[in-house]
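[1] got a structure for you, letters missing:
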């Protein structure tokens, strides 16, 4: 899976959000509860895991993401990007200043070991 390379290189903190609804507008953060913060090697490992997600085909579910990650640089001002994951339709939607203006939608193989490892990490930190 493609992540914004420059943003990945400058990410100091990842915020994990348990999504509770769809956003109210384009480019607006997904609402939900922050359930974890990952820094240092833990953040780098998660980003590498996300980048290793193999491509997949779209499945129809209407896009109902359960989890998102928000990447921040040292200043922690504004998220560089947010990636919302739907493990049902195998879709990831990204937005943020490090992402091109058009919505970035990608599809991944949710049954792949790397995707299952990511889902396990999400489930370990949130309800």
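    Now that the structure is in, tell me what you want to look at. Just so it is clear, the model here is predicted, and its values are computed rather than measured.
[2] all contacts plus neighbour counts: C-alpha atoms, from now on.
    Fine.
[3] need the contact list for residue 91.
    Residues near residue 91 by CA atoms under 8 Å, 6 or more residues apart in numbering: 58, 63, 85, 105, 106, 107, 108.
[4] Most neighbours of all the residues you listed, which one?
    Taking other CA atoms under 10 Å as the neighbour criterion, residue 85 ranks highest of these with 25 neighbours.
[5] contacting residues around residue 34?
    15, 16, 17, 18.
[6] alright, now check it against this:
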């Protein structure tokens, strides 16, 4: 999966969200409970893991993401990105000030070890 350079360089905090519904408008944050905050080396580790997600073809499920990550810059005032992950249709939808349109929709192999590791981290954060 490709992450914008600004995300890799400037993300200081990641919020992990257990999504409960779809946003009411395009570009709005996905509603849900924030279950964890990752900072320091956890940010670097999470972004590296997300960056290694191998591509996949699209599967049809209607996009029903269960988890998202929100990345904030150092002042915690600016949301650089939110990435919502659907492990059914293999799609990631991203939006935010650092996300160019060509990276907004990507597909990943949910059965690949990096994807399973990411899902395990999400589940551990939510328990």
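    Sure, I can see it. From a predicted model like this one, the values you see are computed outputs, not experimental measurements.
[7] Provide the TM-score value for the superposition.
    Scored by TM-score structural alignment, normalised by the length of structure 1, the superposition of the two chains gives a TM-score of 0.96; 127 aligned residues with a CA RMSD of 1.2 Å.
[8] hang on, the earlier thing: please convert the buried members of the contacts of residue 34 of structure 1 into PyMOL selection syntax.
    Buried subset of these, written as a PyMOL selection, criterion 16 or more other CA atoms under 10 Å:
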select buried, resi 15+16+17+18
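[9] Which of the contacts of residue 34 of structure 1 are conserved in structure 2?
    Contacts conserved in structure 2 for the contacts of residue 34 of structure 1, counting by both residues aligned by TM-score structural alignment, their matches' CA atoms under 8 Å: 15, 16, 17, 18.
[10] from what I can see the last one touches residue 126, true?
    Yes. With contact defined as CA atoms under 8 Å, residue 18 of structure 1 and residue 126 form a contacting pair (6.8 Å).
[11] which residues are common contacts for these two?
    Common neighbours of residue 18 of structure 1 and residue 126 (CA under 8 Å, 6+ apart) are residue 35.
[12] so what's the nearest residue to residue 10 of structure 1 once chain neighbours are set aside up against?
    Leaving aside its chain neighbours, residue 10 of structure 1 sits nearest to residue 73 (5.5 Å; criterion: CA to CA, 6 or more residues apart in numbering). For residue 73 of structure 1, the contacting residues are 7, 10, 11, 12, 13, 79, 80, by CA under 8 Å, 6+ apart.
[13] for structure 2, what spans make up the helices?
    5-10, 41-51, 113-126 (DSSP state H).
[14] Make CSV from those and add distance to residue 30 of structure 2 to it.
    Output for the helices of structure 2, formatted as CSV (distance: least, CA to CA, whole Å):
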stretch, distance to residue 30 of structure 2
helix 5-10, 19
helix 41-51, 19
helix 113-126, 15
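[15] Pipe those into TSV and attach mean neighbour count and distance to residue 23 of structure 2 per row.
    What follows is those, written out as TSV (neighbours: other CA atoms under 10 Å; distance: least, CA to CA, whole Å):
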stretch	mean neighbour count	distance to residue 23 of structure 2
helix 5-10	14	22
helix 41-51	16	22
helix 113-126	15	20
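[16] out of the ones you listed, which comes closest to residue 26 of structure 2?
    helix 5-10 (20.2 Å; CA to CA).
[17] mean per-residue distance, that closest one to structure 1?
    Compared with structure 1 after fitting, helix 5-10 of structure 2 has a mean deviation of 1.3 Å; criterion: mean CA distance after the TM-score superposition for structure 1.
[18] Now, the contacts of residue 91 of structure 1 that are in strands?
    Assigned to strands by DSSP state E, the following of the contacts of residue 91 of structure 1 qualify: 85, 105, 106, 107.
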